[in-house]
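Visitor: Build the 3D model from these lines:
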Amino acid sequence: MTEVLPGSDKAAANPADKAAANPAEDAVESAVDRDAVERERAKLREFVAGLSGDDIKSGGWFTKLCAQALRSYAGKATWEYFQEKYQGVPADGIVGQQIALAAKYAMLEGGISAGAYAATIAATVGSLGGASPLTVPAGVATFMVDLTFITQLQLRLAHDIAVIYRIPLDVDDPEDMMKLVRVAFGIKAGEVARGSLKFVPGLVRQVLKKYYSGSVLAAAKSLPIVGKHLLQRNIIKFAIPGVGIPVTVLLNRYTTIAAGRYAKSVFREEAEVVELAETLVRRTGHLRLVLWVAWLVINADGEIGDAERLLFQRLTRLARERHQVDDEELAAVVDLDPDEVWRRVDAEPGDLSDVVHAAERVAAVDGDLNAREEAVIAELRDRCGRR
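Guide: Presented below is the predicted three-dimensional model:
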């Protein structure tokens, strides 16, 4: 979020100094933060001004925003950038700081948008149409600035977290881009609208439920899945007269924190798998055999999970790039024959405890071992223990 959070380097680099900051410094920092949000909103107003009613209703705004949000950003928000900005801070600490900063800016923007918003949105969105930007009413433009700000903020936050955990993502690759979108606005992030009701006073909560389940969201039903979710989540913040500002501020903060925590859980788990692969490759003296045994363990139960797939991809990549081990015979296997793996194990001389250890770690990468995985490990231990 390097473009969204200027002026935050001081607080981020020295969080302990915050306790010693005086009110005057806090006021200056708050003014700097608000100015940064206003500048970003100004950029997004230009973006929204180029949208037509059809762009909003069809979900085309989201496709256009994704391209704009990451076009130049990915080149600036690199692992080297974060290492320089947060010298000596572990990845978890940097991620926590980024989530906190994003939540802070989300709250500031929510207050600004709600204060500027002066009309209900549901009927207006439902009546949108036409290909000309001139057909987008001013009230909808204000709504869309808030929506695009939070969408861009959370998309960049997910990108930052992936970068900090050293998970490679190519924003020009459609598969990587969709992965980033799924993480930034995934199932858990999609549950935010329901969970957010607990932040609203009891009397208002019943009204919100009525609006959220009623005709106020009917206009969103034709949107693509991602656009529909984001539009629904945003409409609730403005639909109820009299509670716009507090609801908008709290929802912006809550959805951003939820999105950040979900991205952290996803990319941190991937980082752990990548770290495991590097450890196994570094500690074994039988790399080619480890690859065959690992593939046997992964296929033991007939199902290959995401963590197992990522681990094996990383193992083969590290073997190829660091040790020039590129096993074409293994790569050509369609239906793995366990006897072929056992033949290779029996033919390998010397101590194979490193192979057993690697197999145990591979089996546990997706959780507790099942019966079939345990059977493979037991067979491997038996064969390696005969030496």
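Visitor: only C-alpha atoms for contact and neighbour calcs from this point on.
Guide: Fine.
Visitor: So for the helix or strand residue 32 falls within, what gets flagged as buried?
Guide: Using DSSP states H and E, residue 32 sits within helix 23-49. Using 16 or more other CA atoms under 10 Å as the test for burial, helix 23-49 gives 29, 32-34, 36-37, 40-41, 44-45, 47-49.
Visitor: Provide a list of residues in contact with residue 167.
Guide: Applying CA atoms under 8 Å, 6 or more residues apart in numbering to residue 167 gives the contacts 267, 270-271.
Visitor: sec struct for the nearest residue to residue 61 once chain neighbours are set aside, please.
Guide: Counting by CA to CA, 6 or more residues apart in numbering, residue 61 lies nearest to residue 55, which is 5.2 Å off, once chain neighbours are set aside. Secondary structure state of residue 55, per DSSP: H, G, I helix; E, B strand; the rest coil, is helix.
Visitor: Just confirm residue 55 contacts residue 63, I think it does.
Guide: No. Using CA atoms under 8 Å, residue 55 makes no contact with residue 63, being 9.4 Å away.
Visitor: neighbour count winner among the two?
Guide: Ranked by neighbour count (other CA atoms under 10 Å), residue 55 and residue 63 place residue 55 first, with 22 against 12.
Visitor: Could you check how far that one is from residue 42?
Guide: From residue 55 across to residue 42, the span is 20 Å (CA to CA, to the nearest Å).
Visitor: next one: residue 165
Guide: Taking CA to CA, one finds residue 165 at 31 Å from residue 42.
Visitor: what does residue 243 give?
Guide: Taken as CA to CA, the span from residue 243 to residue 42 is 25 Å.
Visitor: Repeat that for residue 241.
Guide: 26 Å.
Visitor: Equivalent analysis for residue 358, please.
Guide: Where residue 42 is concerned, residue 358 sits at a distance of 54 Å (CA to CA).
Visitor: Surely residue 239 touches residue 125?
Guide: No. Assessed by CA under 8 Å, residue 239 is found out of contact with residue 125, at 11.6 Å.
Visitor: With neighbour numbers in mind, choose between those two.
Guide: residue 125 (24 against 19).
Visitor: List the buried residues for the longest helix seen in the chain?
Guide: For the chain, the helix reaching the highest residue count under DSSP state H is reported as helix 244-283. By 16+ other CA under 10 Å, the buried positions in helix 244-283 come out as 244-264, 267-268, 270-271, 273-274, 276-278, 280-281.
Visitor: just stretch 351-364 next, same as before
Guide: 352, 354-360, 362-363.
Visitor: Now show me the structure for the sequence below, then we'll compare the two:
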Amino acid sequence: MFKNPRSADGGAEDTVGAGSAAGGAAENDEADREAVEEERAELREFVKGLRADDIKSGHWFTKLLSHALNSYARTADWQYFQERYEGVPPDAVVDARIKLAARYAALEGGLSAGAYTATVAATLGSLGGASPATVPAAVTTAMVDIAYTTRLQLRLAHDIAVLYRVPVDLDDPEDMWKLVRVAFTIKGGESVREGLLKAAPALTRRLIKRYYSKSALAVGRSLPVVGRHLLQRNVIKIGIPVVGVPLAVVLNRWTTLITGRHAREVFRNEARVRELAGRLSERTLHPGALPWVAWLVMAAKPGPPSDDKKLLMRHLTRAVRERHQVTDEELARLVEIEPAEVWRRLEALTGDLSGLVTAAEAVAAVDGPASPEEAAVLTELRVRCGRR
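Guide: As a prediction, the model looks like this:
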């Protein structure tokens, strides 16, 4: 499970690379259901500690962040996964954990949906008239489901970052916000609706379209950004009780798969860029010139560098600093880089400069084929380094 890992039993998590997923699922079905029920009971206590104002304002999400990650992140670290999946490549472990999380999300959806009625949806939509200090029982039912999937998806995104060796400092607001952005990728009401229409069974799509144009969006607009998206994503399965059980199962599973796949894409890419930065730093014979050459290539194309290039520059300067004890304050203060300054620095170097050309080619290709402007810089660099 995705509860505190040091206290969790083995369960389905140990089936990475197993030959028969169906057999393992059958054996673990009852244990998994009991584990989900246990977590639902824990989260029910968490929800009971909320005020109606917490839900209306979106502060429930802020409180859940601490509840979901603080102790979990201290134990679900790289060492934990190394011990549990020794010798298994990260891609295989990530794939297994995405499937596992989606399975638990679907199980929980089935357990929650049986309690959903039109009264629950109406009560959730009328929180504005509730006592600020009291969460109605009907809202508690819905919030346990929402809190479960929210916590599960946050922890899944965290685990994927850890497995790809991407540091996430939960005390750093920027890192925390990045984790939240990765875990919850839906951007707005319209995209939520379109995604739900694709995921839902065909017979329910007309109902979803009609429902989502009315009360669901009205409820969602009353919450802050993250809380609004999460409520929009979940309230639809509450408001259509006729198809509640299958729709809750499908949507819980689907949104968790989306979280896992997006987290895999983001953190695997960051791991790739970090590895490239490390290799370039390790192989260079000219650590002082390497960041200048890299930035010259990145700045060649009009407009700001791509996210991958900016990420590479950040990790490259760090790798050069840590491996070669080289820190260039002049480059750090630079607003616009002049090619002539880079050429001047190259003229002052001795030895084989071909490694700088190879590094520059890798920098240009980090986000795809080199642009014409980058290709021109590479051509000039080859000529100048070839003089040696």
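Visitor: and the one helix or strand residue 313 of structure 1 maps to, how far from the chain's centre?
Guide: Using DSSP H and E, residue 313 of structure 1 sits in helix 306-323. The chain centre lies 22 Å from the centre of helix 306-323 of structure 1; the measure is CA atoms, centre = their mean, to the nearest Å.
Visitor: again with stretch 281-291 of structure 1
Guide: 32 Å.
Visitor: same check, this time on stretch 217-236 of structure 1
Guide: Counting by CA atoms, centre = their mean, stretch 217-236 of structure 1 comes out at 20 Å from the chain centroid.
Visitor: ditto for stretch 101-113 of structure 2
Guide: The answer for stretch 101-113 of structure 2 is 20 Å, by CA atoms, centre = their mean.
Visitor: pretty sure residue 70 of structure 1 is touching residue 158, no?
Guide: No. The criterion here is CA under 8 Å, and residue 70 of structure 1 misses it with residue 158 at 11.3 Å.
Visitor: the more surrounded of those two?
Guide: residue 158 (30 against 19).
Visitor: gap between that one and residue 273 of structure 1?
Guide: 18 Å.
Visitor: try residue 73 of structure 1
Guide: According to CA to CA, residue 73 of structure 1 and residue 273 of structure 1 sit 27 Å apart.
Visitor: what's the answer for residue 242 of structure 1, then?
Guide: Distance, residue 242 of structure 1 to residue 273 of structure 1, using CA to CA: 48 Å.
Visitor: same deal with residue 216 of structure 1?
Guide: Taking CA to CA, one finds residue 216 of structure 1 at 44 Å from residue 273 of structure 1.
Visitor: again, but for residue 348 of structure 1
Guide: Taken as CA to CA, the span from residue 348 of structure 1 to residue 273 of structure 1 is 27 Å.
Visitor: can you tell me how far the closest residue to residue 316 of structure 2 other than its chain neighbours sits from residue 355 of structure 2?
Guide: In this structure, residue 316 of structure 2 finds its nearest non-sequential neighbour in residue 277, 4.7 Å apart by CA to CA, 6+ apart. As judged by CA to CA, residue 277 of structure 2 and residue 355 of structure 2 stand 14 Å apart.
Visitor: Next, count neighbours for residue 182 of structure 2.
Guide: Residue 182 of structure 2 has 24 neighbours, counted by other CA under 10 Å.
Visitor: Excluding chain neighbours, what is closest to it?
Guide: Residue 182 of structure 2 sits nearest to residue 263 (CA to CA, 6+ apart), 5.7 Å away.
Visitor: give me every residue that touches the one you found.
Guide: Per CA under 8 Å, 6+ apart, neighbours of residue 263 of structure 2: 157, 160-161, 182-183.
Visitor: Including distance to residue 150 of structure 2, could those residues go into TSV?
Guide: Output for the contacts of residue 263 of structure 2, formatted as TSV (distance: CA to CA, whole Å):
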residue	distance to residue 150 of structure 2
157	11
160	16
161	17
182	12
183	9
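Visitor: As JSON lines, those with distance to residue 80 of structure 2 and secondary structure would be great.
Guide: Shown next, in JSON lines, are the contacts of residue 263 of structure 2 (distance: CA to CA, whole Å; DSSP: H, G, I helix; E, B strand; the rest coil):
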{"residue": "157", "distance to residue 80 of structure 2": "16", "secondary structure": "helix"}
{"residue": "160", "distance to residue 80 of structure 2": "13", "secondary structure": "helix"}
{"residue": "161", "distance to residue 80 of structure 2": "13", "secondary structure": "helix"}
{"residue": "182", "distance to residue 80 of structure 2": "22", "secondary structure": "helix"}
{"residue": "183", "distance to residue 80 of structure 2": "21", "secondary structure": "helix"}
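Visitor: ok, now which ones touch the residue with the shortest distance to the centre of structure 2?
Guide: Per CA atoms, centre = their mean, the C-alpha nearest to the average position across structure 2 is that of residue 182, at 2.8 Å. Counting by CA under 8 Å, 6+ apart, residue 182 of structure 2 makes contact with 157, 259, 262-263, 266.
Visitor: Looking at these, which is nearest residue 193 of structure 2?
Guide: residue 259 (16.7 Å; CA to CA).
Visitor: Skipping its backbone neighbours, what lies nearest the closest one in space?
Guide: Going by CA to CA, 6+ apart, residue 259 of structure 2 has residue 183 as its nearest residue, at 5.2 Å.
Visitor: Who are the contact partners of the one you found?
Guide: 153-154, 156-157, 259-260, 262-263.
Visitor: how far away is it from residue 13 of structure 2?
Guide: From residue 183 of structure 2 to residue 13 of structure 2 the distance is 20 Å (CA to CA).
Visitor: do the same with residue 144 of structure 2
Guide: Counting by CA to CA - residue 144 of structure 2 and residue 13 of structure 2 are separated by 24 Å.
Visitor: just residue 72 of structure 2 next, same as before
Guide: Residue 72 of structure 2 is 16 Å from residue 13 of structure 2, where distance means CA to CA.
Visitor: secondary structure class for residue 95 of structure 2?
Guide: Quick answer, by three-state DSSP: residue 95 of structure 2 is helix.
Visitor: where along the stretch 101-250 of structure 1 do the helices fall?
Guide: Remark: helices assigned in the stretch 101-250 of structure 1 by DSSP state H, counting those that start in this stretch are 122-126, 138-164, 174-184, 187-190, 192-195, 202-213, 225-238, 244-283.
Visitor: and the angle from the helix or strand that the last one is followed by to helix 244-283?
Guide: Looking back up the chat, that one is helix 244-283 of structure 1. Counting by DSSP H and E, the next helix or strand C-terminal to helix 244-283 of structure 1 is helix 287-298. Between helix 287-298 of structure 1 and helix 244-283, the angle comes out at 130 degrees (axes from the mean of the first three to the mean of the last three CA atoms, to 10 degrees).
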